[in-house]
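Chemist: Structure here, sequence nowhere to be found:
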């Protein structure tokens, strides 16, 4: 419970407090307060009662009396209680609970918070909750909990803590990768508690539940993780685990519903070699590697983005704690919106000089920094990235030695880029070594040294390259194969069709109204239900125009021409035509009118590597192209139907009447 100056739970007037701090047997009076509010005199108490392990604490317990009742009428008494805490503590069991009424925020008329702690020798449980009632009638409810118990069999996989929570008419803020270490549910499973400080084996305290209320205030405060949001819902579950006594981790999965759909997995993992079992801390034997990283995986419908991120923390090293590992990775896939169809997978970022699209994630280079002693320094980095039009990878390392007047160094680097549509590659490697010595002769500094550099670059098609060498300031270059072209030669249509397009370029997909789809697919025939059919047609080649049964389909916003970058063609025309023919049982055939169908054009973005301008200008994804159609057979309508009122229908009970059909 809090010790801040307070007021009656339903009062807004000032209250004066006097600290007593007196023990009267099992009763401990902390302070007494008095105040005047709404024409009543209030007398308030904050006190604790402890007896045989059982404790009871009040916050803002008081009685209000109207001084106007002096005319012999019954006194007008009003009670108030801001908060109440109950606890029991023994060697085998600890239980503590608290509930508190708080000053409601604007737009709310009731704000309650509660916490619960239960701990035995076998398990521990902590929970906290929040209830807020709005002045307009709706309410917001949040509940969080952590269970500490060992589940599973060591050493394969052991769960040590479980956490969960949900919120009704509430919204949970989605963390960024940088926020993952501070995500409250992840911190809960890491520490084994929600903030009471007892989940990892701490001593029991009489104010454990009160501490939980303080944690709740941090979660709901300004800039907090949980906020009331009418129509929203969230749920989360998490665990802490160890695997093979070498890997430890914590993970929390959170689902959010409401204005958007979000699914988030936030986690942290640590792996060391040798394991803690193989190298006990008391042995003083060092570990040779530790990888510690934060992980965030999620999808948000509002941005149409699936993302997976991981970042090494400053606890990661290899060989020695002085040999630090850094860097991260990211996978982003856009399922719709302005970047729909785009994706990027990168470990360590992108090569220098690459024009990174603004919507691609920024990722730190995977690197190593090591100083085994004061004279040697080692640094290095590496990257790999995959996009819809290319894959690129590379790395570099620098080793320097400096002792007195002697310096030596080794630099090495490699890079490679492979692009398609059309296919071409560019790769290179460089190695540079040198040594330098500075001598002091008759007051003069004389520096002598030698430097050697060799490198090779290759490209294609057509395949060619060059070799470079530098010794003592003399440069030597040897070219081989074909020279580097400013742009790859365009493909003819046949090569483009066979190399870059799928073997099947037209896709028909039933969406509704299909009976026995498995049998229909095996027979190559769809069996439509009586209430109608809906199917989609997609093409691997974008369209500039489309028709259904000879009638034009509106492709509003579609470019008038189609660019084909690998072929070097601009403003080409491609038409999608769908014709539907009736096949009668008597063998007759005939066209079906487009009026029987509802058609919706399917448009979207296409990769510029295939359908972009030949000069390489423009965005990586070209918007607005026609991708296909979605067709729906209109619902059959009754023609010339006659309505018969139920009142004109009669029936008889004569069982001797003739049957309508002969037996």
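Modeler: On my side now, so go ahead. Everything quoted here is computed from the prediction, not taken from an experiment.
Chemist: rest of the way, CA atoms for contacts and neighbours
Modeler: Will do.
Chemist: in the stretch 101-250 of the chain, which spans are helices?
Modeler: Along the stretch 101-250 of the chain, the segments classed as helices by DSSP state H, counting those that start in this stretch run 184-191, 208-220.
Chemist: want to compare, so here's the second one:
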């Protein structure tokens, strides 16, 4: 309709018939005195059977005020989330002043059965003021949160379109926040998800008036932990407003997911980047991947800038960043382009470069190209470089070409070159032959250079007389779970979960496991004379830097009672309540160290079939009768740190065979005569139980008259090896 009458404007008017009812709809706006009021989808549903009882509804409502220097705008829009939701509303608000602007948007949805879902995200625009020194001037700040909602984080190609990032890079605070809200919800960036929550914080800053940086950090927690940083950076030289001769724009993404237990970092040069001339476009990307212990590729890593060696078969789980390069059309006749790369994998380092030039003038043309691709392997150091170049020219159909290519290897340095002039060519050998069977490390060199505890940084060897302590770094024993805090270090109040060297461990047998880790892979493991071989497929150990094969690498572990020295029964999986379990870690070790087969560029860079760690798990706890151990005795005989409680606790077991704790008030009401007789009998009973600490008179002296001097919290309810309270 689009009609105006005074301060009222009617945009759309409609009518419809549905299931015996007439629907009337209209969009109405009213303005006056700086105020603006609008509706969207205002309507009524009138039943023909009961016209006197119409049903009204409203799809959206907007409100605004504009009187310099203040502008306020806001809107609420009803959203259709399906039949499972009784209500779903999205909204936005904008406040503009000469100093700052505020833009915010949010969403709320209530399921018919279930918890509500909501989120809010806002941006504070400080670009009209000078917030911060010239070296780091804040332009915008952002923050947001979500409850029972989930954020779909962007891939590197989506970062520039990620709505949270776009709100920071928008040139105006009023860049249609409702449209951004539609993109967030309609594009699947934010969706309701029961049990999921997230927090977000972001900023835009101008660094040294040259680099404009925008980024949003998001942490999500619920079914999994997701922590990520997503942003965009633009650098212009020289700084604005001068005409630039170079501009570099980069999207950045860094993300960790607990479900995959991997860290991903990506960067990509955007298509607005150039150098020297806007026709000289820059391209490329970089990527880092770190796979941790619970991932599908534990211990593996890759760092790539611009991709990989041309002969490298990229494993499916590796990132594939674009080549770093340039593409420059100097004129209609001359075109230059080139690229470079560098990558680090578990078994090699690679790098390369190439450049090309083409010129065309009617019947004459010139072509030139150069390239170099290098591969570097680890200690013993070896490198090989493939290189080449050519130049050719054509005039009236006649072509002349000069070129050369070859290989350089070392150490010792040598190589071969092939020189070609037209149809004629010649090979030139120089230096040493290619050491296909390279110089190998001695066992001592391998120990010093490649294993933990060897030569220290800057070439400083391990101190004399510390061989044992250095070898202890090759094989380590750690508590993987169940370790209890040790007592505070003298002079401090802080507890630590790592006992001092040589100290006994305090642990709870209900959830305890220890892990033996070795830097040298194993081909056999025996625990208490029982072979634990599940997952081991290699019968001998290969050591590439030593050029050694057929080595036996075995480990024997003994688990026995400290006092009786009786060996505990052990099996791959606990078969009964008296057996220890032993589980091997066979998830792969670097092929660059532990495999002598010819290295290929494909695969993960890891070799399987070896064991690199053994996890030992004790049998389930065997519970005995109840007993009370005074905290003073426990402190004297154990490294476990304890803090007296101010409130009583009930230490009743599942089968209700424990004594309930007594509060200070309850203890004060106990008859003195009865208490004294009971305390004496109680102390004698403790001595008869042979509890550690009660055979020493200095611990029990003076306690007969005041056994409960610390109240109920002065005692620890305990089972053997399990201390509670």
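Modeler: Received it, and whenever you're ready, just let me know what you need. What you are looking at is a predicted structure, and each value in this text was computed from that prediction instead of being measured.
Chemist: Let me know the TM-score between chain one and chain two.
Modeler: Put the two chains on top of each other and the TM-score (TM-score structural alignment, normalised by the length of the first structure) is 0.80; 604 aligned residues with a C-alpha RMSD of 3.8 Å.
Chemist: of all the helices of the stretch 101-250 of the first structure, which lies closest to residue 396 of the first structure?
Modeler: helix 184-191 (35.7 Å; C-alpha to C-alpha).
Chemist: if we can go back for a sec, check the helices of the stretch 101-250 of the first structure for me and report the most buried one.
Modeler: helix 184-191 (a mean of 25; mean count of other C-alpha atoms under 10 Å).
Chemist: Need the helices of the stretch 101-250 of the first structure in a markdown table (columns: distance to residue 610 of the first structure).
Modeler: Below are the helices of the stretch 101-250 of the first structure laid out as a markdown table (distance: least, C-alpha to C-alpha, whole Å):
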| stretch | distance to residue 610 of the first structure |
| --- | --- |
| helix 184-191 | 43 |
| helix 208-220 | 49 |
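Chemist: Please identify which of these is closest to residue 433 of the first structure.
Modeler: helix 184-191 (47.4 Å).
Chemist: what sits up against that closest one?
Modeler: Defining contact as C-alpha atoms under 8 Å, 6 or more residues apart in numbering, one finds that helix 184-191 of the first structure is touched by 146, 161-164, 180-181, 194-195, 199-200, 219, 225, 238-240, 250-252, 266-267.
Chemist: Where in the second structure does that helix fall?
Modeler: Aligned using TM-score structural alignment, helix 184-191 of the first structure spans residues 163-170 in the second structure.
Chemist: In the second structure, where's the longest strand?
Modeler: The single longest strand within the second structure, with elements called by DSSP state E, is strand 190-207.
Chemist: Which other helices and strands does the helix or strand residue 439 of the first structure falls within contact?
Modeler: Secondary structure from DSSP states H and E places residue 439 of the first structure in strand 424-441. Using 3 or more C-alpha pairs under 8 Å, 6 or more residues apart in numbering; DSSP states H and E, the elements in contact with strand 424-441 of the first structure are strand 406-419, strand 444-460.
Chemist: So which of those is the most surrounded?
Modeler: Mean neighbour counts for these (mean count of other C-alpha under 10 Å) peak at strand 406-419, with a mean of 18.
Chemist: My guess is residue 316 of the first structure contacts residue 288. True?
Modeler: No: in this structure, residue 316 of the first structure is not within contact of residue 288 by C-alpha atoms under 8 Å, at 10.7 Å.
Chemist: out of the two, which sits in the busier spot?
Modeler: residue 316 (22 against 14; other C-alpha atoms under 10 Å).
Chemist: follow-up on the earlier one: buried residues in the strand holding residue 439 of the first structure?
Modeler: For strand 424-441 of the first structure, a neighbour-count test (16 or more other C-alpha atoms under 10 Å) marks 424-433, 435, 437 as buried.
Chemist: For residue 593 of the first structure, state which of those residues is nearest.
Modeler: Of the buried residues of strand 424-441 of the first structure, the one sitting nearest to residue 593 of the first structure (C-alpha to C-alpha) turns out to be residue 424, at 48.3 Å.
Chemist: ok, that closest one - contacts?
Modeler: Counted by C-alpha under 8 Å, 6+ apart, residue 424 of the first structure has contacts 418, 459-461, 488.
Chemist: switch to 7 Å and redo it
Modeler: 418, 460-461 (C-alpha atoms under 7 Å, 6 or more residues apart in numbering).
Chemist: For the helices and strands packed on strand 424-441 of the first structure, give me TSV that also has distance to residue 326 of the first structure.
Modeler: Shown next, in TSV, are those (distance: least, C-alpha to C-alpha, whole Å):
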stretch	distance to residue 326 of the first structure
strand 406-419	18
strand 444-460	28
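Chemist: on that earlier part again, list the ones among the contacts of residue 424 of the first structure that the second structure also has?
Modeler: Counting by both residues aligned by TM-score structural alignment, their matches' C-alpha atoms under 7 Å, the second structure reproduces these contacts from the contacts of residue 424 of the first structure: 418, 460-461.
Chemist: Spatially central residue for the second structure, please.
Modeler: residue 256 (1.9 Å; C-alpha atoms, centre = their mean).
Chemist: Helix, strand or coil: sort out that residue for me.
Modeler: strand (DSSP: H, G, I helix; E, B strand; the rest coil).
Chemist: who touches it in this structure?
Modeler: Contacts of residue 256 of the second structure (C-alpha under 7 Å, 6+ apart): 226-228, 262-264.
Chemist: Take the residues you listed and map them onto the first structure. Which survive?
Modeler: Retained in the first structure from the contacts of residue 256 of the second structure, counting by both residues aligned by TM-score structural alignment, their matches' C-alpha under 7 Å: 226-228, 262-264.
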